[in-house]
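Engineer: coords below, sequence missing:
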């Protein structure tokens, strides 16, 4: 979203966190972003959710990035030391220009953000949290899921995905529901095939 390395030191690695329910389109959006990112810009992806194997394979193949699976529990639930070790290992092995964390659908953003901020003195900084909203199903999630409400509240940008598959009236209802939870955060429509402006995210 923006660079704040001057505040954290020249070697600080920015961390971008994607939240959103399983099937919201996080992996597709990340894949599209990275396909349009310079190969010289070294990005490492920490996945906390098993998605479609073919898509995840394409993610690594087409964007020339390293994909690391974190399989033992949600990032919001794991020990702080476990996440710290994962980030430190990626920084040591790959010297990334940026780390992207794709969380599980059930992950709470706040504990993840807190853990990353705890590592600011160790060469990391939280650049942004982005929540991907599935516009087809959000009202059902929002009505029944505390996690969906928290994800919509604790975020820097809300990415409205799959909006083209519903009517403008239905989209207005989704946005109204989101605004009831979070009025001030920018809400951006995702383009075809998960297209989002890289300048907006990075």
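Structural biologist: On my side now, so go ahead. Just so it is clear, the structure is predicted and the values come from calculations on it, not from any experiment.

Engineer: For the rest of this, base every contact and every neighbour count on C-alpha atoms.
Structural biologist: Fine.

Engineer: Tell me the spacing between the residue located most distally from the centre of the chain and residue 194.
Structural biologist: In the chain, the residue that sits farthest from the middle, by C-alpha atoms, centre = their mean, is residue 169; the gap is 27.3 Å. Per C-alpha to C-alpha, to the nearest Å, residue 169 is found 22 Å from residue 194.

Engineer: Ok, residue 83 next?
Structural biologist: The value you get for residue 83 to residue 194, if C-alpha to C-alpha is used, is 28 Å.

Engineer: before we move on, what about residue 85?
Structural biologist: 31 Å.

Engineer: Between these two, which has more neighbouring residues?
Structural biologist: Neighbours were counted for residue 85 and for residue 194 using other C-alpha atoms under 10 Å; residue 194 has more, 20 against 11.

Engineer: In space, what's closest to the more buried one - neighbours in sequence excluded?
Structural biologist: Distances taken as C-alpha to C-alpha, 6 or more residues apart in numbering put residue 29 closest to residue 194, at 4.3 Å, once the chain neighbours are dropped.

Engineer: And here is the other one:
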């Protein structure tokens, strides 16, 4: 939470729209936002950017709401026939479990992108190491965000720390307050093994 997921998501959505040769009104990209609580906050930012958002409330997508999540993905897939579905999970979710549910229950290919806060990384790791290590499980893409707030040495140490928990992950130092280029996303998707067709990041 607070790692900059929504800023990254908005840039990712724009990129996917561009490579789909469409626009927002064609609904080629669907965003599902998972919130803990009874009211969305980040969705206001997305809606102000002209994206349509489907919220999931009352629990984490990977545990108490797992059935609801797959039902929502299935419904939106049939209703809008999107080329891409993006799930922005709460910071308390386990992305590998979401990915597994989408792939095994719906037969869709999926990938995970983890966003971490470079400035708060070691503090969070010290407080909940087992939880953080589980979140990093199986992902191929980790965005080390907010590098503008820390020094180069800290960024390197964060990446080294991440690789202790997932040595196969590609780490991308970024500042989501700046525009991430199409080339950046091309490289990320290629390394994640996602090249074409309908995908669920």
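Structural biologist: Right, received. Where do you want to start? Quick caveat: nothing in here was measured; it's all calculated off a predicted structure.

Engineer: on that earlier part again, the residue farthest from the centre of the first structure matches what in the second structure?
Structural biologist: Structural alignment places residue 169 of the first structure opposite residue 153 in the second structure (criterion: TM-score structural alignment).

Engineer: so where does its match fall, helix or strand?
Structural biologist: Per DSSP states H and E: residue 153 of the second structure is located in helix 152-165.

Engineer: The closest residue in space to residue 163 of the first structure that isn't next to it in sequence: what's it in contact with?
Structural biologist: Counting by C-alpha to C-alpha, 6+ apart, residue 135 is the residue found nearest to residue 163 of the first structure once chain neighbours are left out, at 5.3 Å. Neighbour list for residue 135 of the first structure: 160, 161, 162, 163, 166, 171, 174 [criterion: C-alpha atoms under 8 Å, 6 or more residues apart in numbering].

Engineer: distance of the third one from residue 133 of the first structure?
Structural biologist: It refers to residue 162 of the first structure. 8 Å.

Engineer: The two: who's more crowded?
Structural biologist: When residue 162 of the first structure and residue 133 are compared for neighbours, residue 133 comes out ahead with 31 against 22, by other C-alpha under 10 Å.

Engineer: I'd say the more buried one and residue 160 touch.
Structural biologist: Yes: counting by C-alpha atoms under 8 Å, residue 160 is a contact partner of residue 133 of the first structure at 5.1 Å.

Engineer: nearest spatial neighbour of the corresponding residue of the first structure for residue 55 of the second structure, skipping sequence neighbours?
Structural biologist: Using TM-score structural alignment, the equivalent of residue 55 of the second structure in the first structure is residue 69. Once flanking residues are discounted, residue 69 of the first structure sits nearest to residue 47: 4.9 Å by C-alpha to C-alpha, 6+ apart.

Engineer: So what does that neighbour match up with in the second structure?
Structural biologist: So, by TM-score structural alignment, residue 47 of the first structure is matched to residue 33.

Engineer: just checking, its match is part of a helix?
Structural biologist: No: using DSSP: H, G, I helix; E, B strand; the rest coil, the assignment for residue 33 of the second structure is strand, not a helix.

Engineer: Show the contacting residues for it.
Structural biologist: So residue 33 of the second structure contacts 43, 53, 54, 55, 56, 87, 88, 89, 90 (C-alpha under 8 Å, 6+ apart).

Engineer: Identify the residues contacting the match of residue 55 of the second structure.
Structural biologist: 46, 47, 48, 49, 50.

Engineer: Determine the number of other residues adjacent to the first one.
Structural biologist: The criterion is other C-alpha under 10 Å. On that basis, residue 46 of the first structure has 20 neighbouring residues.

Engineer: Distance check, the residue nearest the centre of the second structure against residue 137 of the second structure.
Structural biologist: In the second structure, the centroid-proximal residue (C-alpha atoms, centre = their mean) is residue 113; its distance is 4.5 Å. Noted for residue 113 of the second structure: a distance of 11 Å to residue 137 of the second structure, by C-alpha to C-alpha.

Engineer: Could you do residue 152 of the second structure as well?
Structural biologist: Residue 152 of the second structure is 25 Å from residue 137 of the second structure, by C-alpha to C-alpha.

Engineer: Have a look at the two and say which one is more surrounded.
Structural biologist: residue 137 (19 against 12).

Engineer: Contacts only, for the aligned partner of that one in the first structure.
Structural biologist: By TM-score structural alignment, residue 137 of the second structure lines up with residue 153 in the first structure. If you count contacts by C-alpha under 8 Å, 6+ apart, residue 153 of the first structure has them with 181, 182.

Engineer: quick one: contacts of the longest strand seen in the first structure?
Structural biologist: The longest strand of the first structure (DSSP state E) is strand 124-134. For strand 124-134 of the first structure, contacts defined as C-alpha under 8 Å, 6+ apart pick out 1-5, 8, 12-21, 23-26, 109, 113, 116-117, 119, 151-152, 154-163, 201.

Engineer: The very next helix or strand once past it against the second structure, how far on average?
Structural biologist: Going down the chain from strand 124-134 of the first structure, the next helix or strand is helix 138-144, by DSSP H and E. If you overlay the two and look at helix 138-144 of the first structure, the average distance to its match in the second structure is 1.3 Å (mean C-alpha distance after the TM-score superposition for the first structure).

Engineer: That concludes my questions; thank you for your assistance.
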